[in-house]
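# I'd like to go over a predicted model; first the sequence, then the structure.
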Amino acid sequence: MPSLFDPIQLGAIRAPNRILMAPLTRGRATRDHVPTPIMAEYYRQRAGAGLILSEATGISQQGLGWAYAPGLWSDEQVEAWKPVVAAVHEAGGRIAAQLWHMGRLVHSDFLGGEPPVSSSATTAPGTVRTYPAEASGEIKRPYTEARPLRTDEIPGILDDYARAAANALRAGFDGVQIHAANGYLIDQFLRDNSNFRDDGYGGSIDNRVRLLREVTQRVVDTVGGDRTGVRLSPNGEVQGVNDSNPHALFEAAAAALDDIGIGFLEMREPRPGGTRGLPDHPPVHPVMRKVFSGPLALNADYHADDAQAALDAGEADAIAFGRTFLANPDLPERLAEKLPLNPQREELFYIGGAEGYTDYPRWEAGQAA
């Protein structure tokens, strides 16, 4: 069986190891969702990953409701991404852009007071960080009720994904990953506690998988299946979405993606001892593994030993690491040499600036200090 440190082919991307950097929202772009120079240093530091999956990146203003998150819908954003991607390549790395539409998790503050869109008229639980009306700083507000997307609007959503995918390649990214997980727009269509439609996008599992299938096909038609990945989260409830029959749902989703022929599938599914509670059902990824023939990466708070055990058992072909990569820019080297890890500073995850972002030391620097 392969080790974490063996190369793997992820579609057109030749990854030198099987340690992927999971998407990690960091909030270091501008208020207008334009990448900033400090992001180039952050990603450059982590170029030792087999593949970096970028932070979630908005495909449109309609789909982006996270303060200071980047986008990929304008020429200005594309130009600002170019030095970020170039920095990764100059350091010997590979990077794919994660394409994001948040659906009902976009507060109306980001939309000029207009409601967000979703599969159905629902409201996400909790609060969201938005911009204040004036001055600087931040505030949190309860989510606002979404309106259902009309069927005649869905071609426009597909256009937005296609444009963002094309823009990603213009910016130099090696590929893209469609974010279809964690309670965002596509996940809101997939799950039956957030999708109450009675048209061709609701009701049966096949109908609820339709938007995922159409988005993926459109992106594949735009940039190629070998440069397209997808993220799913066959977990329990996340950001208010859940499903009554997750095994059947995600088996159908994985089979649809296999039919389209994407380059890789990456999944977030909680395990014991992780940062999210366990779902109230057995793991779903073994069912998906049977119907998806491409490379599969799992993401579930792995460490070196249990990550290798997942490869040894044939459960996955690669492992995506999230918060450990955030705090350890040299994570592959630390895992290979079984070195201690830097502690994470969660209070600095989203505050902006270099602190808690680009100031985590590599092992050699940490020892010298």
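Nice, I can see it. Residues are numbered from 1 along each chain as shown.

# use CA for all of it now, contacts and neighbours both
Will do.

# all strands of the chain, in order?
8-10, 13-15, 19-21, 51-58, 95-100, 117-118, 127-130, 139-142, 147-148, 175-179, 228-232, 264-268, 296-299, 318-321 (DSSP state E).

# TSV for the ones you listed, including mean neighbour count and distance to residue 111?
Conversion of those to TSV gives the following (neighbours: other CA atoms under 10 Å; distance: least, CA to CA, whole Å):
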stretch	mean neighbour count	distance to residue 111
strand 8-10	21	36
strand 13-15	18	36
strand 19-21	29	31
strand 51-58	24	13
strand 95-100	28	16
strand 117-118	27	11
strand 127-130	17	11
strand 139-142	12	14
strand 147-148	19	13
strand 175-179	27	21
strand 228-232	25	26
strand 264-268	24	29
strand 296-299	24	32
strand 318-321	28	33
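
# Make JSON lines out of these and add distance to residue 355.
Listed next are those as JSON lines, based on distance: least, CA to CA, whole Å:
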{"stretch": "strand 8-10", "distance to residue 355": "33"}
{"stretch": "strand 13-15", "distance to residue 355": "29"}
{"stretch": "strand 19-21", "distance to residue 355": "20"}
{"stretch": "strand 51-58", "distance to residue 355": "18"}
{"stretch": "strand 95-100", "distance to residue 355": "23"}
{"stretch": "strand 117-118", "distance to residue 355": "35"}
{"stretch": "strand 127-130", "distance to residue 355": "20"}
{"stretch": "strand 139-142", "distance to residue 355": "21"}
{"stretch": "strand 147-148", "distance to residue 355": "39"}
{"stretch": "strand 175-179", "distance to residue 355": "27"}
{"stretch": "strand 228-232", "distance to residue 355": "29"}
{"stretch": "strand 264-268", "distance to residue 355": "27"}
{"stretch": "strand 296-299", "distance to residue 355": "26"}
{"stretch": "strand 318-321", "distance to residue 355": "21"}
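
# okay, pairing it with this:
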Amino acid sequence: MTDLLLKSYRLGRLTLPNRMVMAPMTRFRAHEDGTPQPIVAEYYAQRASAGLIVTEGIWPSARGQAEWRMPGLETPDHVRGWRAVTEAVHAAGGRVFAQLMHGGRHGHPLSRLAADLPSGPSPVPVPGPVHVRDGGKADPVTPRAMTGADIRQAVQDHVTAARNAMAAGFDGVELHGANSYLIHQFLADNTNLRDDEYGPGTPGGRVRFPIEVVTAVADAIGAHRTGLRLSPGNPQFGMVECDPGPVYRDLIDRIDGLGLAYLHLTDDDRYPALADLRPRWHGTLIANVGENRPATSKEAGEAALASGRADLISYGRAFIANPDLPARFARNAPLQPIDTARLYTHGAAGYTDYPRMDAETLTLC
């Protein structure tokens, strides 16, 4: 009997050879201007056997740059750099979406190309200390509260970056509405203290900005090329969501009919997002069941598929050290551990030097 994870799946106009998605993971291998280094193409091409690859978070404009050496998708050099990546992935038989990640309140003048203050829904800083350029640390800065013009600009920045992604040859984009970044900041209790139409005092206020971004990008490049990632209740980087259910049910109900490529949903022990939101979502659902938990195993992925809570399963840490992860699952082969000392360095070591299974001597039961 074929494992559910290894069965093919039709995602819009794409046929995925398996149901394993490589989750977006920041690795800091961009040049200082945000252009991906040549080794980035090699890295993703090595993992092209994933049913779908979602890239690390990419800032849509310098206004949304969260950290030094994170990649961008704003300039012609960025587009050329990412085209090398998509061409390498496609040549290896893969499929790849770009994750657009606006940092919002994340960032520090010492880590931003413009050397300016970041901006978010409200002037609430991230917990400190924060990482800055060249491996240092600093106290966090208080972000500027976004004006109405700033919000409109952020929507347009996502649209422009999505169009740049298409020019770079991506199969689609994923909007990062999770894990404490800008869209999540509008959804959460402690980072959205606004008293205008985007604030909690207005019906639908918390979900207004996410919906505007999703709708604008879908209109620009096609809903079938647009995905959204959410992490209801995720407390990373000091996020507080006291009762995520009503907010996320409202958001899902408002976007369910748009025909998006997928919803990428992180489950959480404090709020069972998959169980609560899956019945409200009628499109493809990618489940991430390893956030803030042990890394997702083959068995955990199979269980989520078998339960009907998900159509696809995203794997993060396992793909870092195992570029041929689907083949390893198919053979029940052992997984290699991550070289944590070189996880966030800037070169090939700990990035593209993990061997494939066919380069190892394996003893299988």
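Everything's here; your move. Keep in mind that this is a model prediction, so the values were computed, not measured.

# How alike are these chains, TM-score-wise?
Here the superposed chains carry a TM-score of 0.94, computed using TM-score structural alignment, normalised by the length of structure 2; 354 aligned residues with a CA RMSD of 1.5 Å.

# and residue 244 of structure 1, which of the strands of structure 1 is closest to it?
Between residue 244 of structure 1 and the strands of structure 1, the tightest spacing by CA to CA is seen for strand 228-232, at 16.4 Å.

# what residues are up against the counterpart of residue 351 of structure 1 in structure 2?
Here residue 351 of structure 1 is matched to residue 345 in structure 2, going by TM-score structural alignment. Contact analysis of residue 345 of structure 2 by CA atoms under 8 Å, 6 or more residues apart in numbering lists 27, 28, 29.

# how does it look with 10 Å?
Contact analysis of residue 345 of structure 2 by CA atoms under 10 Å, 6 or more residues apart in numbering lists 27, 28, 29, 135, 351.

# Next, format those as CSV and append neighbour count and distance to residue 159 of structure 2.
Shown next, in CSV, are the contacts of residue 345 of structure 2 (neighbours: other CA atoms under 10 Å; distance: CA to CA, whole Å):
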residue, neighbour count, distance to residue 159 of structure 2
27, 20, 24
28, 22, 24
29, 23, 24
135, 9, 32
351, 22, 30
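
# Identify the farthest-apart pair in these.
135 and 351 (18.0 Å).

# Can you say which of the strands of structure 1 is nearest to residue 68 of structure 1?
Short answer: strand 127-130, nearest of the strands of structure 1 by CA to CA, at 9.4 Å.

# What residues in structure 2 pair up with the closest one?
Using TM-score structural alignment, strand 127-130 of structure 1 pairs with 129-132 in structure 2.

# Can you give me the end-to-end span of stretch 129-149 of structure 1?
Separation of the first and last residues of stretch 129-149 of structure 1 by CA to CA, to the nearest Å is 24 Å.

# Pull the residues that contact that stretch.
By CA under 10 Å, 6+ apart, stretch 129-149 of structure 1 touches 31, 65-68, 103-110, 113-128, 157, 195-197.

# swap the cut-off to 8 Å and go again
Contacts of stretch 129-149 of structure 1 (CA under 8 Å, 6+ apart): 65-67, 103-110, 115-128.

# Same check on stretch 234-253 of structure 2?
Here stretch 234-253 of structure 2 has contacts from 126-127, 178-180, 185, 187-191, 204, 206-207, 211, 232-233, 268, 271, 273, 276-277, 280-281, using CA under 8 Å, 6+ apart.

# Stretch 187-195 of structure 2 now?
120-124, 185-186, 199-202, 206-207, 239-242, 247.

# Emit the PyMOL select command for whichever of those residues are buried.
Applying 16 or more other CA atoms under 10 Å to the contacts of stretch 187-195 of structure 2, the buried members can be selected in PyMOL as follows:
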select buried, resi 120+121+122+123+124+185+186+199+200+206+207+239+240+241+247
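
# For the stretch 51-200 of structure 1, which segments count as helices?
Per DSSP state H, counting those that start in this stretch, the stretch 51-200 of structure 1 carries helices over the ranges 75-90, 154-170, 185-190.

# Deepest in the core, which of these is it.
By mean neighbour count, with neighbours taken as mean count of other CA atoms under 10 Å, helix 185-190 ranks first of the helices of the stretch 51-200 of structure 1 at a mean of 28.

# quick one: contacts for residue 230 of structure 2?
176, 177, 178, 179, 184, 263, 264, 265, 266.

# what's the counterpart of the fifth one in structure 1?
For residue 184 of structure 2, the aligned position in structure 1 is occupied by residue 187, per TM-score structural alignment.

# Would you mind measuring from that match to residue 344 of structure 1?
The gap separating residue 187 of structure 1 from residue 344 of structure 1 is 29 Å, by CA to CA.

# do the same with residue 352 of structure 1
16 Å.
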